[in-house]
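A.B. asks: Just a sequence and a predicted model for now, questions to come.
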Amino acid sequence: MNHSEIVSFLWGIADLIRDTFKRGKYQDVILPFTVLRRLDCVLAPTKEKVLEEYARYQGKLENLDPLLRRASGLSFYNTSPYDFEKLLADPPNLAANLRNYIAGFSPNMREVLERFDFDNTISKLDEAGLLFKVMERFKRVDLHPDKVDNHTMGTIFEELIRRFNEALNENPGEHFTPRDVVHLMVELMLAGDEGRLRGPGVVRTVYDPCCGTGGMLTIAKEHITKGWRRNGEMIRPAINPEAEIHLFGQEVNPETWAICRSDLFIKDPKGRDANNIAFGSVLSNDGHAGRTFDYMIANPPYGKDWKRDEEAVRAEHERGEAGRFGPGLPRISDGQLLFLLHMLAHMKPPEEGGSRIAIIMNGSPLFNGDAGSGESEIRRYILERDLLEAIVALPEQLFYNTGIATYVWVLTNRKAPERRGMVQLIDATHFWVPMRKSLGDKRREIPPEMAEDIVQILRDFRDGDTRRILQDGKEEEVVVSRIFPVSHFGYRKITVERPLRLNFQASPERIARLEEERAFQNLAKSKKKGPAAEREIAEGRAQQEAIRRFLASLPQTLYKDREEFERLLEQESRKAGLKLTAPLRKAILSALSERDETAAICRDKNGQPEPDPELRDTENVPLPDGDDPTDTEGVPASVRAYFEREVKPYVPDAWIDTRKRDPRDGKVGIVGYEINFNRYFYRYTPPRPLEEIEIEIRAIERDIMRLLAEITSGTWEENAR
C-alpha cells in the first residue's frame, strides 16, 4: 500500500471504535497502536536473537542493555516473548499479555510508549470487547521500514494527526507544516552555507524548539546528507553525504513527542538524535538550556496565548540579558515572538561560526504593537543588532487548518558583507500551483521549481528583482524583491500638544452640568452611619443649594480668559461667604467651561501653556540612516526638522512634548519598529471604466426582466414545474 492507502486503512479503524470512543479520542487508539505496530515490525527480524541473549545472560550480568541493543541492531529492544502474532493467539488473556509485551521494551522506548497513556486505552478497549478486533486490524498492515520508509512513515503520522485536528476543529495555530513549506524553509535556512557544509569532518547541529513529529528536523538532515527528493526524483543532490548532523528538539504534546522519539530511535541505531528530543514547554522549561546550535527551524503556534508559561516567562524577562526574553514580551494572547527570542538565545556566537534561523509566523509579528510595546521592542532588538536577513511572504491557503497569510523570517548573526545593515523582503505570494485535491484548508502548494526560484531570489539579493506571473489570465511582470536599510523600518513616535483654550459662562445650561461633577455630588454623601450620617448629608445638600444660588447670581457674561473668570469667582465667593475647596473649584470651572479656538490660552502656575488632551496627537517620524544629534531640549534633529516641515505650518501653536522620551537612548520620542510588508509591494489596480460597468448592469437588468416575463407568462402548473 502507498502512504495514502495506509492512512485510509488506519483511519478506518475509527469505524470499529466510534461507539466507544468520542471523535476527539480516536487518536488515543490509532496513534499508539500505529507506533506499536511499527516497532513490532522493526524488531521482528532480530526478536529471537534478543530473546536468546536475554535468556542466556539474565541474572549473570548486571547491565544487559548494551548486549541486547547489539543483538537487536537498534538502540532499543523487547524482552517479552510476545509479538502481535503471539498476542492474538491467546484472546482471553490479550490485555494482560499486551501489558507484559509493553513492559518488555527497553527503558528508553518504554518511556515513549508511556506518553500515550497506553494502560488506560487498553482497559477501555478490553472492557468494550474491542481490543482483539483493533489489534487484529493493525496486524494486517506491515509497517517495517523495508515496506514503509521513514520519510513515508512521517508523512503518514502527520496526515493522521491532520485528520484528528480537523475532526476537532482545532485552533488554526495547532497544525503541522506541509512538506512543501518545510522543504522551502530548509532551503532558505541553508542558502549560502553550502561551502561551510562541504568537506571532510563537518559536524553540525539542527534544532527545532516546537518539533512536533520531527518532520522539519529530519528533512533538514536529509537535505544536507541525502539531497532533496520528491516522489523518488532528485530535486537537488546532497550537499555533503559524509556530514555528521546532530538533531535537537523539544515538544510539549506528549503524543507527538512520542511519535518523534520513536521515529528517531528507528532511524538512528545509536539513538543519539532521539535522546536529544526534550519533553515539555520550551517557554517555561528550556530542555537545552546553555546549548547553542548551528541551524534552527520552527513553526510555532499562531495566535496561541502563553498564560500557562506566564510566571516563568516574566521571571526570565526580569533577568534582562541574562534571560531569553530580556528584549520584551509580546501580548499574552500571542506567543510567536517568544519562540523567536528563545531561538536567538540559542545562537552560536559569530566567532564560533554563528547560526542561521528559519521561522514561519503569521502577519502579526511584523507590525502588531505600538512604539514601546513588547512586540516593537523585540523587532527593535532584532533589527538594531542586524540579525534579520530576509522575510519571505508565502501564498495563502498553504496550511491544512488555516488559509491565513504566512511569512518566513530568515535570521543570522553572520551576514555576508554586502547584506550587513540591510533587510531583503521577498514577495512569493504568486509562487504556487493549485492542488489536484484539497486537504482541509490547503488548496495550494509550492512545487520544487518555484521553491528553487524563491531561494534564488534570496541568493541574488537584488533590489527591484522581477518575475513574470499570470494574473487574472494576463501575464504581467511584478517586483518580487525589495532591499532596505535596517533604519527604514524604524520611527520615533513624538507627542504633539496644542494649547487649551476655554471660555466660561455662568449660564443655566452650564450650571446644570455641575450636577454631573463628582466633587459636587460627594458633598451630599457620608461615610458615617446613623444620625451623624444624616446630619452630614443634610449639611452637604444645603451647601449644594448655596453653590447653585451663588452661581445663578453671577453675570452671564462670556469670559474668554480663564484667569479673569477665576478672579471673578474668587471675589464673588468671598462676598457670598462661600468657601470653595480645590476639588469644588475645579468642578465649577469644568462645568462652566467650553472649548473655544478664539479664547486665550490657559496657562499653569509657571505661565506655561496647558495642553489640551482632546487636541493631543502623535507623529511617527522616520529614523534617519546616519547620526541624529539632539538639541538642548533633547529633540533629535530629524524630529525637529519633521515637526517644522510637517506640523508647524498647519498648527502654529503646537509644540513637542519633550517629557516623552525613549527609555533606551533618552532622546525625545519613543522608538518603534514595524514592517508593513504589503506597502512595499502594493500594485495599483485602476477601477473599470464607468461605461463598462454600465453595460454590465444593463445586461443584468435585461436578464432579470426576461426571467420575470417567463415566470408571469406561464401557467401556475408550468411555473411550478
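C.D. replies: Yep, it's here.
A.B. asks: going forward, measure contacts between C-alpha atoms and count neighbours the same way
C.D. replies: Will do.
A.B. asks: For the stretch 501-650 of the chain, just list every one of the helices.
C.D. replies: 508-513, 518-521, 531-553, 562-575, 582-592, 637-646 (DSSP state H, counting those that start in this stretch).
A.B. asks: buried sites along the second one?
C.D. replies: The one in question is helix 518-521. 519-520 (16 or more other Cα atoms under 10 Å).
A.B. asks: Helix or strand: which one has Ser284?
C.D. replies: Per DSSP states H and E: Ser284 is located in neither a helix nor a strand.
A.B. asks: circling back: so which of the helices of the stretch 501-650 of the chain comes closest to Gln456?
C.D. replies: In terms of Cα to Cα, the element of these nearest to Gln456 is helix 637-646, at 37.4 Å.
A.B. asks: Show me which positions of the closest one end up buried.
C.D. replies: So helix 637-646, judged by 16+ other Cα under 10 Å, has buried residues 638-639, 643.
A.B. asks: Please apply the same query to stretch 328-339.
C.D. replies: Going by 16+ other Cα under 10 Å, stretch 328-339 has these buried residues: 328-331, 334-339.
A.B. asks: which one of the residues you listed sits closest to Glu242?
C.D. replies: Proximity of these to Glu242 was ranked by Cα to Cα; the top entry is Phe339 with 31.4 Å.
A.B. asks: Please name the nearest non-neighbouring residue to the closest one.
C.D. replies: Nearest in space to Phe339, with sequence neighbours left out and distances taken as Cα to Cα, 6 or more residues apart in numbering, is Pro300 at 6.7 Å.
A.B. asks: So the one you found sits against Ile360, correct?
C.D. replies: Yes - counting by Cα atoms under 8 Å, Ile360 is a contact partner of Pro300 at 7.4 Å.
A.B. asks: Please compare the first structure with the one that follows:
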Amino acid sequence: MSLAATVSEKANLIWAIADKLTGVFKPHQYGEVILPLTVIRRFDSVLEPGKQAVLDACKQYADSPLLDKLLEKASGYAFYNTSPFTFARLLDAPADLEANFRAYCNAFSPNVRQILERFKPFWPHLATMSEKNVLYMVLKEFTTSKADLHPDKVSNLEMGYIFEELIRRFSEAHNEDAGQHYTPREVIELMVNLLFTHDSAALSGASVTKSIYDPACGTGGMLSVAQEHIHSLNSRASLVLCGQELNDETFAICKADMLIKGNEADFIKSGNTLSDDQFAGQQFDYILSNPPFGREWKNEKAAVEREAKQVDGRFSAGLPSISDSQMLFLQTAVARLKPEGRAAIIQNGSPLFTGDAGSGPSEIRRFILENDFLDAIIALPNDIFYNTGIATYIWVLSKAKSASRRGKVQLINANGLFEKRRKSLGNKRNDIPPAAIAEICQLYGDFAESNISKIFDVADFGYTKITVERPAESEAAPESADKSEQREAPAPAALVPYAAPSCVPDTAPKKRGRKPGGGRKPRKADASRRDTENVPLKEDIQDYFKREVLPFAPDAWIDESKSRVGYEIPFTRYFYEYTPPRPAAELAVEIRELEMELAGHLANLFGE
C-alpha cells in the first residue's frame, strides 16, 4: 500500500471513531477527544514490545537512584509506562475504566505526562465520556486491528502525516484555521529542497551535525521532512531539530512525535515566539517556517517594542503593522541564522511592498536587502493551502551567498506550475507535482534567467523618496504644464533618517549649496502644492529632478531634510504579460450567438 493510501486509510478509521461521540459532545469538541487518544494510543503501541521488560525492571530496581534511566533502557525509548495496563487490558474491567485509564496515563514517564497535560480539555471530557457510557466504546475502537498504530504497521513518517491530516479535518469541520497548523507536504518538500540545493557537499561525511529551527513549528512537519531529506543524502548525518509552538495541542503532538522518533524532544518548546523567545541568543544552520498570515501582534506589543529598542534585538530594523505579525517572524529567521546559515520562510504578498519609504515594513526590507541576506523569492501557485487561496511566496535567505549571487536577488514565478486536484480540500484546489518542484529547484540552482526566472541587483528594489516643494501661487514662476495633472503623487513618508546603503550604490541625497529650482529660494513653501517623487537608487537624484520635475514646475525645489530611502519588491510587475483585448468583431459575433441561444431558450419556455 502506498504512503498516501496508508495515511488516508488510518486517518479515515480514526476520524470515524468520532461518530461514537455524537450527542455527547458538539462536533467542534471531537478533536479535543480523538487527538489526545490518538497520541496515547501511539505511545501505547510503541511501548508494547518492551512492556514486560519495563514491569520487571520497575520491580528489580525500585530503590535505585537510576531507576528512570534503567526503565528507559528496558523500554528501548526515552520514555516508558509502569502501569500493568495497556489499551486492550483496560477493557477487561469496564466498571473501573475511567479510574484505571487515569492511573494508566499517570504511569507514563514524566516527559510523556508533560505532553499529555497539554491536552487540557481532554481530562474533563474523560469524565463526561465515562458518565455518558461512551468511554468503553471509544477505547474499544482504538484497540481494534483496523486502528492499530503499532510501528510495524504505521511508520513514524506515516504517523506524522496522520496527525496532520486529523488536525486538518477536525479544524475544517468547524471552520477553524487549520492552515496555521498544517502546511501541505509538497510545499514543505519544495522549501527543503531549495534550502539544501547548495549544501550537498556540506552534508557529506561521517560526522556531520546540523541544526534546524522552526519558530512556528506546529506539529513539526517541516522539521521532520528536513530530517528525512538530510538522511536521504547522508544516513550518518545528525540533525538537531528545534522548534517553538504556541498552540498547546499541536505542541503536544509535535513533542510526542519527536520523542517517539528518538529526537531530543526537549528542543521543542512551548510559548509565544514573539514575546517569549525560548531560543534567545541561539543561532541555527537552517530555518524553515510557515508563520501565520494576518495574525495581529497586539498582545505581544509591549515585549516586541521592548526588544525593538535593543541594538541586537530581533526587531530593531523596524516594526510591521500591528494587524500582521509575519514580518516579525521574518526578522526572527534572520536573527536566528548562523553567519553561514540559510532559511526558507513562507510569506503572503504584503511583505513585498506594503509600507512607504521610512515605514516599518520598508525598513525591514531595507535591512534584509542592504545586508544582502535575500537570496531568492519564489511565487507559489494559488489555492495550494487549505485555509487560503491568496498569493504566497517563499523567501530564501542566506547569510553566506556564493560569489555569483552576491548583491543579487533571484525571483522565480512558479505561479503556473501546478496540477488540479480531483477533489478540493478546503481552499486547496491545486498541488505542486514533483516535476514542478524539480523545475523550480533547477532554476534556483542554476541561477539562470528564463521566462519565469529573473535576476536583479539589490539596488533595483530601492528608491529615494524626495519631497518637492513649491511656493505659493503668487510667488510661482510661469509653468509650461502642471505636472500634478499628469501624474499621481505617492503618499507622504515617515521621517526616519538613514545611513547610506551597505551593498548598493551610494545614491542617497547629497547636501547642496543651492536649491535646484534655479533663481532665489522662495520665502515659504506652500503645503498645498507639495508633491513627492520616488527616484530609483540607480539614478542620480538631480538628473531625475531636472528631467521629470523642472520642465513642469520651474520654481520647485527639493526639501532634502525629508528625503527617505525605501525598498519594495513589485514581484507581479516584473512578470506581467500584456494580453491584448479580443477584436470587436469577434466579440460582436459571440454576443449575437448568445442572444440567439437565449431567444431559443425563451421560446421553449413560453411555447412561442
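C.D. replies: Looks like it arrived, so ask away. These numbers come from a predicted model, not from an experiment.
A.B. asks: Next, the TM-score between them, please.
C.D. replies: Here the TM-score for the pair of chains, by TM-score structural alignment, normalised by the length of structure 2, is 0.89; 558 aligned residues with a Cα RMSD of 1.7 Å.
A.B. asks: now the helices of the stretch 501-650 of structure 1 in TSV, with distance to Arg380 of structure 1?
C.D. replies: Output for the helices of the stretch 501-650 of structure 1, formatted as TSV (distance: least, Cα to Cα, whole Å):
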stretch	distance to Arg380 of structure 1
helix 508-513	48
helix 518-521	43
helix 531-553	55
helix 562-575	45
helix 582-592	42
helix 637-646	19
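A.B. asks: Which one of these lies nearest to Lys60 of structure 1?
C.D. replies: helix 637-646 (81.7 Å).
A.B. asks: which element follows the closest one toward the C-terminus?
C.D. replies: Remark: after helix 637-646 of structure 1, the chain's next helix or strand is strand 655-656, criterion DSSP H and E.
A.B. asks: In structure 2, which residues correspond to that following strand?
C.D. replies: Aligned by TM-score structural alignment, strand 655-656 of structure 1 corresponds to residues 557-558 of structure 2.
A.B. asks: Now that stretch on structure 1. Mean distance?
C.D. replies: When structure 1 is overlaid, stretch 557-558 of structure 2 sits 1.6 Å from its aligned residues on average, using mean Cα distance after the TM-score superposition for structure 1.
A.B. asks: circling back: just to be sure, the residue nearest to Phe339 of structure 1 is in a strand?
C.D. replies: No - looking at Pro300 of structure 1 with DSSP: H, G, I helix; E, B strand; the rest coil, it is coil, so not inside a strand.
A.B. asks: Structure 2: which residue goes with that one?
C.D. replies: So Pro300 of structure 1 corresponds to Pro291, using TM-score structural alignment.
A.B. asks: any idea how far Ile345 of structure 2 is from that match?
C.D. replies: 8 Å (Cα to Cα, to the nearest Å).
A.B. asks: Between the two, which has more neighbouring residues?
C.D. replies: For the pair Pro291 of structure 2 and Ile345, the greater number of neighbours falls to Pro291 (24 against 21), based on other Cα atoms under 10 Å.
A.B. asks: Wait, the match of Pro300 of structure 1 touches Tyr182, no?
C.D. replies: No - look at Pro291 of structure 2 against Tyr182 with Cα under 8 Å: they stay out of range, at 10.5 Å.
A.B. asks: Which residue comes closest to the residue nearest the centre of structure 2 once chain neighbours are left out?
C.D. replies: Nearest to the mean C-alpha position of structure 2, by Cα atoms, centre = their mean, lies Asn290 at 1.3 Å. Spatial nearest neighbour of Asn290 of structure 2, excluding adjacent residues (Cα to Cα, 6+ apart): Ile346 at 4.9 Å.
A.B. asks: What of Pro32 of structure 1?
C.D. replies: Using Cα to Cα, 6+ apart, the closest residue to Pro32 of structure 1 is Phe116 (6.1 Å).
A.B. asks: Which position in structure 2 pairs with that neighbour?
C.D. replies: Phe116 of structure 1 maps onto Phe119 in structure 2, by TM-score structural alignment.
A.B. asks: Give me the three-state assignment for its match.
C.D. replies: Phe119 of structure 2 - assigned by three-state DSSP - is coil.
A.B. asks: State the three-state secondary structure for Val206 of structure 1.
C.D. replies: Strictly by three-state DSSP, Val206 of structure 1 counts as strand.
A.B. asks: The corresponding residue of structure 2 for it - how many residues pack around it?
C.D. replies: In structure 2, Val206 of structure 1 lines up with Ile212, judged by TM-score structural alignment. By other Cα under 10 Å, 23 other residues sit near Ile212 of structure 2.
A.B. asks: quick one, what contacts the closest residue to Ile212 of structure 2 other than its chain neighbours?
C.D. replies: Computed as Cα to Cα, 6+ apart, the closest residue to Ile212 of structure 2 that is not its neighbour in sequence is Tyr286, at 4.6 Å. Contacts were defined as Cα atoms under 8 Å, 6 or more residues apart in numbering; by that measure Tyr286 of structure 2 touches 195, 210-213, 337, 341-343.
A.B. asks: How about Arg462 of structure 1?
C.D. replies: 481-483.
A.B. asks: Apply 7 Å and report the result again.
C.D. replies: Ser481 (Cα atoms under 7 Å, 6 or more residues apart in numbering).
A.B. asks: Please identify which helix or strand holds the aligned partner of it in structure 2.
C.D. replies: Counting by TM-score structural alignment, Arg462 of structure 1 lines up with Ala448 in structure 2. Assigned by DSSP H and E, Ala448 of structure 2 belongs to no helix or strand.
A.B. asks: Thanks again, I'm all set now.
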